[in-house]
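Participant: Coordinates for the following, if possible.
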Amino acid sequence: MSAAHPGLDELIDTVALLRAPGGCPWDADQTHESLVQYLVEESWELIDAIESGNREEMIEELGDVLYQVLFHADLAAHTDGERFDIDDVARHMTAKMVSRHPHVFGDREAETAADVVAFWDELKADEKPHRTSVLDGIPRGMPALALAQKVLGKAEKVGVTDASAQVAPATEDELGRVLLGLVASARSQGLDAERALRTAVRGLEDEVRAAEESRAASRAD
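Facilitator: The predicted structure follows:
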């Protein structure tokens, strides 16, 4: 496998040049925190490009997201207390992917995607023993709908289901229209759909944690 990626190397050098003394004053002033808004924006623009299926837009938006990663890595390389660079990021990710795929790099076998997901759950539990709940590690800044879907998936793992769940429409098109209709109804009544869903998700999270505590207490007995 060739290790030569001249285009990537050139972009890494470009980021370094822009952030170096004599480069771009704006780039030099940025911090990890100030860049968060751009990472979020670029990620959503990439999602739009993927959903549109436009090849040229995907190339551009993937580049924008890649640039954010390189920017953060270069920033860290020149920040006391951090001092890691893009190679450190890449090596860490390679080690993580090798560890997470024992059916490819080790002696375990996986015949289905579900087998792979089971491996990941086991490995993540071993890697992060400080996490005591299936909810630990879920990004709180996710949009409410994505957060709800994530929490529902975690809830299923501990046998908690949403009692208010209704039969879903048969297709994503139908589901989209139902969701849009619910948001429109909420808006017409002066209700905040995003806040309402987050509140409901917090209630579900409370149920999940209660179920986990009950299970732990049963094992202790």
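
Participant: From here on, just use CA atoms for contacts and neighbour counts.
Facilitator: OK.

Participant: what about the helices in the chain?
Facilitator: Listed in chain order, the helices of the chain (DSSP state H) span residues 6-19, 25-29, 32-52, 55-77, 86-100, 102-105, 113-127, 144-157, 172-188, 193-220.

Participant: possible to save those as a markdown table with mean neighbour count and distance to G137?
Facilitator: Output for these, formatted as a markdown table (neighbours: other C-alpha atoms under 10 Å; distance: least, C-alpha to C-alpha, whole Å):
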| stretch | mean neighbour count | distance to G137 |
| --- | --- | --- |
| helix 6-19 | 15 | 30 |
| helix 25-29 | 12 | 30 |
| helix 32-52 | 14 | 18 |
| helix 55-77 | 18 | 20 |
| helix 86-100 | 13 | 16 |
| helix 102-105 | 14 | 23 |
| helix 113-127 | 13 | 11 |
| helix 144-157 | 16 | 11 |
| helix 172-188 | 12 | 27 |
| helix 193-220 | 14 | 13 |
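
Participant: Now render those as CSV, adding distance to S133.
Facilitator: Formatted as CSV, the helices of the chain follow (distance: least, C-alpha to C-alpha, whole Å):
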stretch, distance to S133
helix 6-19, 39
helix 25-29, 38
helix 32-52, 27
helix 55-77, 29
helix 86-100, 20
helix 102-105, 24
helix 113-127, 10
helix 144-157, 9
helix 172-188, 30
helix 193-220, 7
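
Participant: Now show me the structure for the sequence below, then we'll compare the two:
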Amino acid sequence: MKGDNMRDKAREKFEQLLEIMEELRSEHGCPWDRKQTHESLKPYMIEEAYEVVHAIDENNMDELIEELGDVMLQVVFHSQIARENNEFTIVDVLERINSKMIRRHPHVFKNEGEYSYEQWEKIKAKEKGKKQYSKIGEINKGLPPLMNLRRLIENSFAVDYDPYKEKNIFELLKRDLESLENEGNENNEIELLTHLIYYFVKKERNIDSLLSKAAKEYFEKYKKFENGEDKE
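Facilitator: I've put the predicted structure just below:
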């Protein structure tokens, strides 16, 4: 499908989705959809995002199409609720993301210099009215701790900060484990976690995918035990 035709079709389908949501939330719509709020929909947004990740992990493009649609539905759902509450509309959402992408990519849309992660954080800090900023961003209180640590390490690599570059990460992990074996404390546990996540980020491994596979393997091991197949 050519670019112009695809955009025309996308506009048509997106408008249809907006109309569907309006109908579902109307007086003669669906009782379940009508009673939903921003608060009640929170778990669904999280679930749909994880299902997108699962589809990517499985390299299942048909499933990815469906799950991305479910995420888009959540965006439209929240926007319709906000419109009814006179908070904002889908137009505000689209305008905000469009202007943000243009503003944060001056090297593309204004032909100003080259991309750097530091520049991204500088622009981001300016948007939020901050005079000072960290080159690797801030700790995001809305993210799970594991994700925060992973992102900070990834971002530090982007600005050429690597505290263990000259060290053997396996020796560090060995030292951490020996410390814990010899009645180590919480600091040793923190160092072990940091070094482990550092290793996976350095190797450009998908930690979430590895954790999902580890959970699956652990569950399969338990099922063998439950069925009396595991004699160990």
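
Participant: Spatially, and excluding backbone neighbours, which residue is closest to the most centrally placed residue in structure 2.
Facilitator: In structure 2, the C-alpha closest to the average C-alpha coordinate belongs to A49, at a distance of 7.6 Å (C-alpha atoms, centre = their mean). The spatially closest residue to A49 of structure 2, leaving aside those adjacent along the chain, is V71, at 6.6 Å (C-alpha to C-alpha, 6 or more residues apart in numbering).

Participant: so what corresponds to the one you found in structure 1?
Facilitator: By TM-score structural alignment, V71 of structure 2 lines up with V65 in structure 1.

Participant: Over to L94 of structure 2?
Facilitator: Here L94 of structure 2 is matched to A90 in structure 1, going by TM-score structural alignment.

Participant: cool, and H105 of structure 2?
Facilitator: H105 of structure 2 maps onto H101 in structure 1 when the alignment is built from TM-score structural alignment.

Participant: Repeat that for E15 of structure 2.
Facilitator: In the superposition onto structure 1, E15 of structure 2 corresponds to D9 when matched by TM-score structural alignment.

Participant: Roughly how far does that match sit from E207 of structure 1?
Facilitator: Relative to E207 of structure 1, D9 of structure 1 is positioned 49 Å away (C-alpha to C-alpha, to the nearest Å).

Participant: returning to that earlier point: contacts only, for the match of V71 of structure 2.
Facilitator: Taking C-alpha atoms under 8 Å, 6 or more residues apart in numbering as the definition of contact, the neighbours of V65 of structure 1 are L39, E42, S43, L46.

Participant: JSON lines please, covering those residues and showing distance to G22 of structure 1.
Facilitator: JSON lines is the format used below for these (distance: C-alpha to C-alpha, whole Å):
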{"residue": "L39", "distance to G22 of structure 1": "25"}
{"residue": "E42", "distance to G22 of structure 1": "27"}
{"residue": "S43", "distance to G22 of structure 1": "30"}
{"residue": "L46", "distance to G22 of structure 1": "31"}
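
Participant: What is the nearest of these to A211 of structure 1?
Facilitator: Closest approach between the contacts of V65 of structure 1 and A211 of structure 1, by C-alpha to C-alpha: S43, at 34.5 Å.
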